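>>> how does the following fold in three dimensions:
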Amino acid sequence: MSTEVPMYCCALLGETETGKTSFARRHLTGEFVKSYNGNKVYQTYLLEFHTSLGDIRYTLWNSNQIDDFDCLHIQCAIIMTDFSRTRTFQRVPVLQTAIQIRYGNIPVALCANKMDLGRSNGMAYRLIPDHPTQFEYFEMSVKKNVNCEQPFLWLSRRLLGNDQLEFVAKPAVQPPDIPPAHWRTAFKGLALSQLPPIGDDGW
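This is a model prediction of the structure:
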């Protein structure tokens, strides 16, 4: 009996060149691809994670503009900033307010990418609400693959209502049940194929 996998619609927002597309591709392929898409057309990705409670999927909508998501039922959001550039944090309060107005009190992860550059400006901490329940801040490096799963782990815990949830490796697919008679026939055929050829004695 198949179990339906829960799927959530997630907005990925932030200034240009903060690593949004590279973040999405890191989750898709496991590789770091430095990519910048200068156009304003949104991009969509389907991501799947394996958890201690079963699989969970996200449709990740990547855009600079929240207006691109007007027709979508957004259930969670990731705001991407650059750890070393104060300018990329300036629009965060505007995005926080817009998300709250449009989609209600959904979980929002603020991610400061490029922490490998090692120059924190401290502005992110001033953007965290006094009593955050649906908001969390993460420092990460998509390039170095540091903390990249943490935003989705936190979002999954909030969406599924279980703070003990963990990401796990996908279980190996079990081989199908094959009747013993099939194996006997297969092994018999293999044994016959290993017999030496009958020589030609000139008869």
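
>>> please make it C-alpha for all contacts and neighbour counts, starting now.
OK.

>>> tell me where this structure has strands.
Along the chain, counting by DSSP state E, strands occupy 7-14, 43-51, 54-62, 76-82, 108-113, 135-139.

>>> got those as TSV, with distance to Thr29 and mean neighbour count columns?
Below are the strands of the chain laid out as TSV (distance: least, Cα to Cα, whole Å; neighbours: other Cα atoms under 10 Å):
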stretch	distance to Thr29	mean neighbour count
strand 7-14	18	22
strand 43-51	10	16
strand 54-62	15	19
strand 76-82	19	26
strand 108-113	18	24
strand 135-139	21	19
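
>>> one more to line up against the first:
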Amino acid sequence: KTTFVKRHIIGELEMKYASRLPFSVYPLHFYTNFGEIIFNVWDTAGQEKLGGVRDGYYIAGQCAIIMFDVTSRITYRNVPQWHKDIIRICGNIPIVLCGNKIDVKDRKLKAKSITYHRKTNMKYYDISALSNYNLEKPFLWLAQKLAGNDDLQLVSQIPLI
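Below is the predicted model of the structure:
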């Protein structure tokens, strides 16, 4: 999850990081055909023992990305609980489910076994923070839902000269 966020911030892969906190907040800037959108992304710890701490950071959340690792079945097994926690605290907000590390050869979860999003009407994307695959799609979908405009598109920032 942290690699996914940092890839957006610095535009390249950063492999070395050490989190000492149960969360970090990163403002991610996206430019659209309707202006700039800033997502304040809360990168929360996925460990179950931190669930109560994590719940506090969901308050006032307007949208969410739930991410699991396709090379680890246990992370996918946690998705229903994470989803229920978000709904319990935030209500009916737009939520995207992302399966990360889809380019890794040791994939434990095949596409046909990833079905939770269908039962809950969540949007789903396969992504890879390593190869930069589909990284903007979750944010585009969330921006469209938050703006209530499916014509909203991400654009490159125009450099000011």
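
>>> mind putting the strands of structure 1 in TSV, distance to Arg126 of structure 1 included?
Converted to TSV, those look like this (distance: least, Cα to Cα, whole Å):
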stretch	distance to Arg126 of structure 1
strand 7-14	17
strand 43-51	30
strand 54-62	25
strand 76-82	14
strand 108-113	12
strand 135-139	11
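
>>> tell me which of those lies nearest to Ala181 of structure 1.
Comparison of the strands of structure 1 against Ala181 of structure 1 by Cα to Cα identifies strand 54-62 as nearest, at 35.3 Å.

>>> ok, residues contacting that closest one?
5-13, 20-21, 24, 42-50, 156 (Cα atoms under 8 Å, 6 or more residues apart in numbering).

>>> kindly report the same for stretch 119-136 of structure 1.
83-86, 89, 92-93, 105-110, 112, 137, 158.

>>> how far away is Asn105 of structure 1 from Ser156 of structure 1?
15 Å (Cα to Cα, to the nearest Å).

>>> of those two, who's got more company?
Between Asn105 of structure 1 and Ser156, Ser156 has the larger neighbour count (other Cα atoms under 10 Å), namely 24 against 14.

>>> what residue in structure 2 is paired with that one?
Counting by TM-score structural alignment, Ser156 of structure 1 corresponds to Ala143 in structure 2.

>>> where do the helices sit along structure 1?
Shown for structure 1, the helices assigned by DSSP state H span residues 20-29, 92-103, 123-126, 150-160, 180-193.

>>> which one of these lies closest to Ser63 of structure 1?
Smallest distance to Ser63 of structure 1 across the helices of structure 1 (Cα to Cα): 8.4 Å, for helix 20-29.

>>> what comes up buried for that closest one?
Judged by neighbour count (16 or more other Cα atoms under 10 Å), helix 20-29 of structure 1 contains these buried residues: 20-27.

>>> rewinding a little: turn the helices of structure 1 into JSON lines, columns for distance to Tyr36 of structure 1.
Shown next, in JSON lines, are those (distance: least, Cα to Cα, whole Å):
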{"stretch": "helix 20-29", "distance to Tyr36 of structure 1": "7"}
{"stretch": "helix 92-103", "distance to Tyr36 of structure 1": "20"}
{"stretch": "helix 123-126", "distance to Tyr36 of structure 1": "23"}
{"stretch": "helix 150-160", "distance to Tyr36 of structure 1": "21"}
{"stretch": "helix 180-193", "distance to Tyr36 of structure 1": "54"}
